[in-house]
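**Student:** after the sequence you'll find the predicted model.
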Amino acid sequence: MSAYTKGRDAFEHGCYREAVESFLQAIALVNRNSPLDGEMQMWLVTAYQAAGQQQEAISLCRKLQMHAHWETRKQSKRLLYILEAPQLEKKSEWLTQIPDLSDVNEEDVNERMGVGTFTPSVPKPHPPEPEPIDWSQVDTKESNIVGVALIALLLVLGGLVWLG
């Protein structure tokens, strides 16, 4: 595996110091001022920055503004603008504090979260069915109120037809 590929892999896996070393080895092996040299050095700038070596990143970026390859010059100018930008102040209310959970064991978490205490609910019994109606016991003879209501309804309808 080439030093350049090894450096990119290390960078992508968060091993920034290892990436810096690999990029330095790779740059020593390529033709100076070639497009590949410019690409490798741009990777080195980002690796420096990710490794916390801000001054080295800025210094290299300034040198790359004079690189023979125009794309490298253009990219280094843009990256230098970002690297030299003032850092914004981070207010505490903007940040979320993540608690340290390194000394919490799994049993405590399960106990606090109620894991493992689930008991399935017992199905509710169906309400009893109503007793069937014994129609022989029900008085089904017409009451006077039904007759009076029917007569009143017929009178109202008749009046509407006669007037309408």
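**Tutor:** Ah, there it is.
**Student:** switch to C-alpha atoms for all contacts and neighbour counts from now on
**Tutor:** Fine.
**Student:** buried stuff in the helix or strand hosting E56?
**Tutor:** Element membership of E56 [criterion: DSSP states H and E] is helix 54-64. Across helix 54-64, burial judged by 16 or more other CA atoms under 10 Å covers Q54, A57, I58, L60, C61, R62, L64.
**Student:** what sits against the fifth one?
**Tutor:** This points to C61. Residues near C61 by CA atoms under 8 Å, 6 or more residues apart in numbering: M42, V45, S76, K77, L79, L80.
**Student:** would you mind measuring from the spatially most central residue of the chain to K90?
**Tutor:** Nearest to the centroid of the C-alpha atoms of the chain, with distances taken as CA atoms, centre = their mean, sits T96, at 15.3 Å. Distance of T96 to K90, computed by CA to CA, to the nearest Å: 11 Å.
**Student:** tell me where this protein has helices.
**Tutor:** Remark: helices assigned in the chain by DSSP state H are 3-12, 16-29, 35-50, 54-64, 70-83, 106-113, 144-163.
**Student:** and here is the other one:
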Amino acid sequence: MDDKLEQFYLKYQAGQDLLQRGQYRLSVQTLEEAKALINLSSRLGGDVQMFLVTAYQGVGRLEDAIAVCEELTRHPNLEIRQQSQQVLYILKAPKLKRPDAWMTKIPNTNPEATDNPSYLQAKPTSKPPEKPPLELEDLSKINTEDNAFIWVALGLLLIILGGLAWL
């Protein structure tokens, strides 16, 4: 394998990994570097550009994503052409207005992933209320005067069971 192709594979794989981890800005940079190292009319050239479309979407560069997809609709590989046409159809679809109540805010748990779109960033929420501490009951204040019923019921039960044992 020649050096240029080896560099391509390293950048291509790194760009995919960054994309999967949500580091879109770094993914765009790495995939663009990989794109410069390969023949764009090859199958691999089409693949790297399709990943680049997704990375562009991640950083909010929708116009760039659409432009790459439009170029790929004329790609020599049939599968790349079909895939780019499907993605282009989705990218050009009209955006529907959704009420905020339908949306779930996803907090950013990765402090290093600062290149996520702003709509995925969670707004600070108030601290949940603390539970009140448990109060211990003073056992000397429990009313035990009404417990005579329990002793009477227990005595009657013993008499009944004793009577049944003699039968």
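**Tutor:** Structure's in. What do you need? The structure presented is a predicted model; accordingly, all values stated were derived computationally and were not measured.
**Student:** quick check: which of the helices of structure 1 is nearest to P128 of structure 1?
**Tutor:** In terms of CA to CA, the element of those nearest to P128 of structure 1 is helix 144-163, at 33.9 Å.
**Student:** how distant is the closest one from the center of its chain?
**Tutor:** How far helix 144-163 of structure 1 lies from its chain's middle: 71 Å, per CA atoms, centre = their mean, to the nearest Å.
**Student:** then stretch 129-138 of structure 2?
**Tutor:** When C-alpha coordinates are averaged (CA atoms, centre = their mean), stretch 129-138 of structure 2 and its chain have centres 36 Å apart.
**Student:** kindly check the end-to-end length of it for me.
**Tutor:** With CA to CA as the measure, the ends of stretch 129-138 of structure 2 fall 27 Å from one another.
**Student:** about what we covered before: most surrounded residue in the contacts of C61 of structure 1?
**Tutor:** Most neighbours among those, by other CA atoms under 10 Å: V45, with 27 neighbours.
**Student:** what's the closest non-adjacent residue to the alignment partner in structure 2 of that residue?
**Tutor:** Here V45 of structure 1 is matched to V53 in structure 2, going by TM-score structural alignment. Nearest non-adjacent residue to V53 of structure 2, counting by CA to CA, 6 or more residues apart in numbering: A65, 4.6 Å away.
**Student:** just T46 of structure 1 next, same as before
**Tutor:** Sequence neighbours aside, A57 is the residue nearest to T46 of structure 1 in space, at 7.0 Å (criterion: CA to CA, 6+ apart).
**Student:** any idea how far the one you found is from K63 of structure 1?
**Tutor:** For A57 of structure 1, the distance to K63 of structure 1 - CA to CA - is 10 Å.
**Student:** repeat that for A149 of structure 1.
**Tutor:** Distance, A149 of structure 1 to K63 of structure 1, by CA to CA: 106 Å.
**Student:** one more: I98 of structure 1?
**Tutor:** As judged by CA to CA, I98 of structure 1 and K63 of structure 1 stand 40 Å apart.
**Student:** likewise T46 of structure 1?
**Tutor:** 14 Å.
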